[in-house]
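Peer 1: This is the structure alone, sequence omitted:
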């Protein structure tokens, strides 16, 4: 995408998109060479082998490292909740943030199980975004600043997992997906935290009206983000972007986190090559969105919790892939005979 210099806040974001490093092919080749010497038949560990190679390619080194894995959970509130699209009131966002901070949520327990770090980012919870059915969620400067804030999540980590908390944000994810990939509102709307019947119809109607209201401006993915997104979504988009610039592989959580990453894919086709889909959510549209992005999930456990839980579970698999690759003996070191030719 070519853009004239205008001095607008999004210009800095567009400039960063031109600086993306590619995969380190030498590190990937070194991974494959060691993999061929490990005490197992070729390919016997299946996708675990390709995960180790993916880590090397995007960390730019061999051996891969999974010592400092951080789950970043971004929390925001949404004005579209006023349209009756959620089963829970917006104050639950703040209450769940407190639960994360008090070690009481599912993601806390998953992080403890796998030795992962957890960071929680509150994003002006007292100030919901504007209702996307009638106004832009954020001004351009607000959106760009929130993306920049999300970039801070990459500090001191080898692998970044992104997740979120925000009542109403599956409505926002559906609106983003509809604007970016087309179809009908019903293709992208699901139960979220448990809406059904008339409430589900209201949710689909809100998504439809939001996209129609902003349609003249939806040719630019960054405009899609600021008009239809939310603070936690903009922050996740920024985090994924910063991770690419810093050679940090990313594990994406569920539907909402994937919608945030999709904005970058719409801006640059290879923008998510350093990303892994941690899981496929039970939220129906998530599988469709992953297909649009060409991402194959690591796990399919029927989860639909959000809060980075699926990404954290997948991080345990990725850590195991790195540990297996780094710790297994070679045929030579173990004194094991190799395969007869």
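Peer 2: It's in. Predicted, not measured: the structure shown is a model, and the values here were computed from it.

Peer 1: C-alpha from now on. contacts and neighbour counts both.
Peer 2: OK.

Peer 1: Which strands or helices does the helix or strand encompassing residue 93 pack on?
Peer 2: Element membership for residue 93 (DSSP states H and E) is helix 91-101. On a contact count with 3 or more C-alpha pairs under 8 Å, 6 or more residues apart in numbering; DSSP states H and E, helix 91-101 meets strand 117-122, strand 159-165.

Peer 1: what's the most buried one of the ones you listed?
Peer 2: A comparison of those by mean neighbour count, using mean count of other C-alpha atoms under 10 Å, puts strand 159-165 on top with a mean of 30.

Peer 1: Included below, for side-by-side comparison, is a second structure:
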């Protein structure tokens, strides 16, 4: 048994329930995983091969794969041979039962095979996750073979559920724990032995401290800075307390922000129609290339084939503070200086915003705790922060803004975004966490390792916890990420497009999609930047960056820099006519108004009139 007494988990679920993805998330913190595939056959079944390949693409490169195929005894042997430092994921037991019942192996003591497997699971020293289909909720099979399989798999599930430390049932992607073994502290190690910062094994800890009780900061008011030339003067706006229009959330009869919210979707026709129309306008060369992505997005969110450029943009900047190892290597005084500059409309953000005519709304979020020690905030703070973000989007809409640029800055934001990406997608944190750069272009690798350790410890701490949106915000994200998530929800409700920039915006997109899947369709990534964290998260969200020019400014500066280019591209669709070569005849829309008019008495009659005036014999001979 592993040192913290968490050893074996059985994950049950129906077809397409999300059980495999949940099982993979349970072992996401392991440095390497032995993936044991039990599938039998399928060589002549393209659909089955596609399923297997989809599973293979999800596995990190650090994982190794072993196949038991038609030898069920091989799985028992693998569990017996496993070492304490190993992590095994078996997916799934349905394939194993099918191989046990193979007619070519009969007669065979099938019950002995199940008993041997359960004994191997119970004695296995490695960390072990088993995935199995739940057949108890389905219809009784109508064939003897089907009934035999259901009976055998049900018996196997019962035996392994009794042998495992914990059992989870996954329905529609949502896990419910049927059986759980509470972790207990391992014996105290010798004081002379200190764990390596990046040791694969989780650190020895006593019972975690209670979560910090953070009172919702109901008095927080974002500072809104209006653009001006030269440097604009800061203007305070009570955007969190002023009256706004009734929230669609309340109007729909709901009383809380929760998964399954029904928010609007952009037009499914206007975007493709605009891209198709783009091929016919009078442009030299082969067209606008990747900028067509921005045009299609603008058309879909505005529900028109001739979208207008985003002329009134608000930068919503969330300033967050995280404790513990996530903030290693960050100078809090330097962060405070940049936040103050944004509030005053000075510095890089003030200059860029002034050049593009955008205003800035800065909200200082409540401080979050250390994610490696326990939940970073409480449920009440998460709920209040989500509503604060929603009201920020409402305020932007009421102020006449046609787009929101969402970004964040602060201490520990990148490490927290990495932890959220790992918790929601199973990504490898070490590969995603950006390096820590100090002023002058120097890297602080020691601080980076401390951040890695904090993320690793946090992932280990929540390995058995639910991974719902509010759970992730409470355990890892904190108030700043909750506010950003609320902005995305509110923007979708008010049909306002959102330009994402940097780790906070991407992490908020990952959380918001679990509350309302429609939110990601209102988001666009103007510039990819250089961070693997941003690129990987955008790929999961299905967001292709419009431009990839390698900017590494962050805090909203990337999007502000390329915004003029995007505006120009979007405006071309309504400003330019159709190419003359594509016109069927003179007089079609798109020709210059300088074309010489044709007198009415000289005009050729149209085809219907000509036919009507022709003699019957002439029409018959035509």
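Peer 2: On my side now, so go ahead. Since this is a predicted model, take the numbers as computed values, not measurements.

Peer 1: about what we covered before: right, so of the helices and strands packed on helix 91-101 of the first structure, which gets closest to residue 41 of the first structure?
Peer 2: Closest approach to residue 41 of the first structure among these (C-alpha to C-alpha): strand 159-165, 28.2 Å.

Peer 1: Specify, as a residue range, where that closest one falls in the second structure.
Peer 2: Against the second structure, the aligned range for strand 159-165 of the first structure is residues 403-409 (TM-score structural alignment).

Peer 1: To what extent does that stretch diverge from the first structure after superposition?
Peer 2: Superposing on the first structure places stretch 403-409 of the second structure at an average distance of 0.9 Å from its equivalents, by mean C-alpha distance after the TM-score superposition for the first structure.

Peer 1: quick one: the corresponding residue of the second structure for residue 274 of the first structure and residue 341 of the second structure, what's the gap?
Peer 2: Aligned by TM-score structural alignment, residue 274 of the first structure pairs with residue 522 of the second structure. According to C-alpha to C-alpha, to the nearest Å, residue 522 of the second structure and residue 341 of the second structure sit 29 Å apart.

Peer 1: same check, this time on residue 311 of the second structure
Peer 2: The gap separating residue 311 of the second structure from residue 341 of the second structure is 24 Å, by C-alpha to C-alpha.

Peer 1: swap in residue 418 of the second structure?
Peer 2: Taken as C-alpha to C-alpha, the span from residue 418 of the second structure to residue 341 of the second structure is 27 Å.

Peer 1: of these two, who's got more company?
Peer 2: Using other C-alpha atoms under 10 Å, the more surrounded residue of residue 418 of the second structure and residue 341 is residue 418, with 31 against 16.

Peer 1: could you say which helix or strand contains that one?
Peer 2: Short version, using DSSP H and E: residue 418 of the second structure is in helix 413-425.

Peer 1: Which residues does that helix contact?
Peer 2: 25, 28, 320-322, 326-327, 427-429, 432-434, 451-452, 455, 458-459, 467, 472, 476-477, 503-504, 506-507, 510-511, 533, 537, 540 (C-alpha atoms under 8 Å, 6 or more residues apart in numbering).

Peer 1: Verify the stated contact: residue 337 of the first structure with residue 40.
Peer 2: No. Residue 337 of the first structure lies out of contact with residue 40 (C-alpha atoms under 8 Å); the separation is 10.8 Å.

Peer 1: got the residue ranges for the strands in the first structure?
Peer 2: 69-75, 117-122, 159-165, 250-252, 275-277 (DSSP state E).

Peer 1: Mind putting the ones you listed into JSON lines with distance to residue 332 of the first structure?
Peer 2: What follows is the strands of the first structure, written out as JSON lines (distance: least, C-alpha to C-alpha, whole Å):
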{"stretch": "strand 69-75", "distance to residue 332 of the first structure": "32"}
{"stretch": "strand 117-122", "distance to residue 332 of the first structure": "36"}
{"stretch": "strand 159-165", "distance to residue 332 of the first structure": "31"}
{"stretch": "strand 250-252", "distance to residue 332 of the first structure": "34"}
{"stretch": "strand 275-277", "distance to residue 332 of the first structure": "33"}
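
Peer 1: per the alignment, residue 434 of the second structure corresponds to what in the first structure?
Peer 2: Using TM-score structural alignment, residue 434 of the second structure pairs with residue 190 in the first structure.

Peer 1: so how many other residues sit close to its match?
Peer 2: 23.

Peer 1: Go ahead and confirm residue 481 of the second structure touches residue 506.
Peer 2: No. Taking contacts as C-alpha under 8 Å, residue 481 of the second structure lies outside contact range of residue 506: 10.0 Å.

Peer 1: Would you enumerate the residues in contact with the residue nearest to the spatial centre of the first structure?
Peer 2: For the first structure, residue 252 is the residue whose C-alpha lies nearest the centre (C-alpha atoms, centre = their mean; 3.1 Å). Going by C-alpha under 8 Å, 6+ apart, residue 252 of the first structure touches 161, 162, 163, 258, 261, 275, 276, 277, 278, 279, 308, 311.

Peer 1: export these to a markdown table and tack on distance to residue 24 of the first structure?
Peer 2: Below are the contacts of residue 252 of the first structure laid out as a markdown table (distance: C-alpha to C-alpha, whole Å):
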| residue | distance to residue 24 of the first structure |
| --- | --- |
| 161 | 21 |
| 162 | 23 |
| 163 | 27 |
| 258 | 24 |
| 261 | 22 |
| 275 | 15 |
| 276 | 17 |
| 277 | 20 |
| 278 | 22 |
| 279 | 25 |
| 308 | 27 |
| 311 | 24 |
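
Peer 1: ranking those by neighbours, who comes first?
Peer 2: Going by other C-alpha under 10 Å, residue 161 tops these with 36 neighbours.
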